[in-house]
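Peer 1: Build me a model from this:
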Amino acid sequence: MKSTYRKIPFSDVVVKTNKNAYWGRKWNLSDVIYFVVMLTLHLMCLFAPSTFNWKAFWVAAILYVVTGIFGIFLSYHRHLSHSSFKLPKLLEYFFAYCGVQALQGHPIDWVSRHRFHHKFTDTERDPHTPVDGFWFSHINWIFNTEYVIEKVGKRKNVGDLRKQFYYRFIHRTYLLHPLALGILLYKLGVGLSLCGAWE
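Peer 2: Here you go, the predicted structure:
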């Protein structure tokens, strides 16, 4: 993979940008699925201005709070990655399930990557360092599932999660859960049926 090095303006930090982040490597099935899902979601946003309605807006706002704030920030990040506080198991599993719906990966993968990120912050082994470039640290790391293994090895830092049947089950069935939520929202009338352009 070819790299270019450049200095961030008004800073002494040198950033390495991978030129062939998409086309210069072999994609596995997970990479393709993530790419297709993200591309589809962003293409669908082109229809958003002409199909706006308040019901869909509030569903999106609530889902942001549930998946982003409760799922990723509170569960995946503060609770599972850093063990910042304790929760009863039922609440722990509920909040982790909210994170599953955010489409950022299953808890074992996300937590492992984040623990490695803190262990190797801004070094060559950091799985999503900004030193690899803004877009890579922001989102491109999601599309290259093998890259993390190349940098840090297997997920040996999440034994606490692997011991629990719940997290192993979510790992094996990960993509079914966001798909089920999409079908449920569609059946409740919050999906494409609300969009005049689709009727």
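Peer 1: From now on I want contacts and neighbour counts done on CA atoms only, so please keep to that.
Peer 2: Noted.
Peer 1: quick one, what contacts residue 35?
Peer 2: Contacts of residue 35 were listed using C-alpha atoms under 8 Å, 6 or more residues apart in numbering, and they are residue 143.
Peer 1: Also residue 111?
Peer 2: So, once contact is read as C-alpha under 8 Å, 6+ apart, residue 111 ends up touching 76, 77, 80, 81, 158.
Peer 1: State the distance from the second one to residue 114.
Peer 2: Between residue 77 and residue 114 the computed distance is 8 Å (C-alpha to C-alpha, to the nearest Å).
Peer 1: sorry, back to before: identify those among the contacts of residue 111 that sit within helices.
Peer 2: By the criterion of DSSP state H, membership of these in helices covers no residue at all.
Peer 1: Next, format those residues as TSV and append distance to residue 194.
Peer 2: TSV is the format used below for the contacts of residue 111 (distance: C-alpha to C-alpha, whole Å):
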residue	distance to residue 194
76	32
77	34
80	37
81	38
158	42
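Peer 1: next up, for comparison:
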Amino acid sequence: MRLGSAGMASPSAAPRDLAAQPVPWFERLLVVLFVVVPFLAVLAAVPFAWGWGLGWRDVAVAAAMYLITGFGVTVGYHRHFTHRSFQADTWLRVVLAIAGGMSLQGPVIRWVADHRRHHKYADREGDPHSPWRFGPGFAGLARGLFHAHVGWLFSPERTSRRRFCPDLLADRPIRFLSHNLTYVPVVLLSIALPALAGGLWGGSWQAALTAGFWGGPVRIFVLHHVTWSINSVCHTFGKEEFSVRDRSRNVRWLAVVSLGEAWHNLHHADPTCARHGVLPGQVDPSARLIWLFERAGWVRDVRWPDPDRIAARRVARSA
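Peer 2: Sure thing, here's the model as predicted:
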């Protein structure tokens, strides 16, 4: 593997970081379906919305589904399960795992294993989705951005769950929700819930159809590409406001729609911090939701930013 920074250390990914068996064919087929079907739905959305089929009810349902599944990824999959930024009651852990699964980004343990491996090898050999995989320059970076954004999803390699997620494998409810057969109802719920909400609200099959379309495949498509942009855009463009050993950057224009995840430079500087947007004006909706959970007594031991740690990692600004 070629990387994009001269002199950067490139330790090989140890074989134990990968599962003994590659990704089974049926799981690779599911990845194709989860990526391609929402994409085709968005292509159909333009003529579909041009004449009919999009109203405020559909927008509201789609926005609600985006927030539910988006927070499931950012607060659940990422900050809680991957980095253990806070402890949560068992019922909330289950809800977050289901909400994250409804994003159609895969079962929680698989997602966490890949992300923990990413942090171990960030922008070095072994990182499953570094945009610098093929080196600098226009051709190398263009190829790398595609790989980081979506290409890596089709890799036959599977990150070892035993290596990276022994804690989650020992958690019976989370292990149960990570089985392929258990994940199927979660996928169906992600598609059926917006249609059900739209149908009950609008009182017609047409209302169910349009809300199901915008709150289902279109919402999944948008959330997929926002999430994948953290892998690609936030490791290529933006500001380095905190000292890190990789290419992670803060990308302001992506921050709100990513629910705070685009403050990615701070996240790599202090991965267990529950808040990623720590500087003035850096909006972080996911951190606010964690704060609300803490106020309700549902979460505890939240790792909020420590001013001294933040100051120590801050990049000195030139005069």
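Peer 1: Narrow the contacts of residue 111 of the first structure to those that are buried.
Peer 2: Of all those considered here, the ones buried according to neighbour count by 16 or more other C-alpha atoms under 10 Å are 76, 77, 80, 81, 158.
Peer 1: Greatest separation within those residues: which pair is it?
Peer 2: Spanning the widest gap among those are 77 and 158, at 13.3 Å by C-alpha to C-alpha.
Peer 1: If we ignore the residues flanking it in sequence, what's nearest residue 158 of the first structure?
Peer 2: The spatially closest residue to residue 158 of the first structure, leaving aside those adjacent along the chain, is residue 112, at 5.8 Å (C-alpha to C-alpha, 6 or more residues apart in numbering).
Peer 1: So which bits of the helix or strand in which that neighbour is found are buried?
Peer 2: Assessed by DSSP states H and E, residue 112 of the first structure sits inside helix 107-119. Under the neighbour-count criterion of 16+ other C-alpha under 10 Å, helix 107-119 of the first structure has 107, 108, 110, 111, 112, 113, 114, 115, 116, 117 buried.
Peer 1: How about the contacts made by the second one?
Peer 2: In other words, residue 108 of the first structure. With contact set as C-alpha under 8 Å, 6+ apart, residue 108 of the first structure has these partners: 158, 161, 162, 167, 168, 171.
Peer 1: any idea how far residue 164 of the first structure is from residue 180 of the first structure?
Peer 2: 23 Å.
Peer 1: cool, residue 60 of the first structure as well?
Peer 2: Taking C-alpha to C-alpha as the criterion, residue 60 of the first structure is separated from residue 180 of the first structure by 16 Å.
Peer 1: Residue 170 of the first structure and residue 60 of the first structure: what is the separation?
Peer 2: As judged by C-alpha to C-alpha, residue 170 of the first structure and residue 60 of the first structure stand 23 Å apart.
Peer 1: And those two? Which one has more around it.
Peer 2: A count of neighbours by other C-alpha atoms under 10 Å puts residue 170 above the other of residue 170 of the first structure and residue 60, at 19 against 13.
Peer 1: After the helix or strand residue 45 of the second structure falls within, which helix or strand is next?
Peer 2: Under the criterion DSSP H and E, the helix or strand holding residue 45 of the second structure is helix 25-51. Moving toward the C-terminus from helix 25-51 of the second structure, the first helix or strand encountered (DSSP H and E) is helix 56-71.
Peer 1: For that following helix, buried residues please.
Peer 2: Neighbour-count burial for helix 56-71 of the second structure, counted by 16+ other C-alpha under 10 Å, picks out 57-62, 65-71.
Peer 1: Residue 157 of the first structure -> the second structure?
Peer 2: Using TM-score structural alignment as the criterion, the counterpart of residue 157 of the first structure in the second structure is residue 164.
Peer 1: Let me see the contact set for that match.
Peer 2: Each residue near residue 164 of the second structure by C-alpha under 8 Å, 6+ apart is listed here: 17, 112, 113, 116, 117.
Peer 1: now with 7 Å?
Peer 2: When contacts are counted by C-alpha atoms under 7 Å, 6 or more residues apart in numbering, residue 164 of the second structure is found next to 113, 116.
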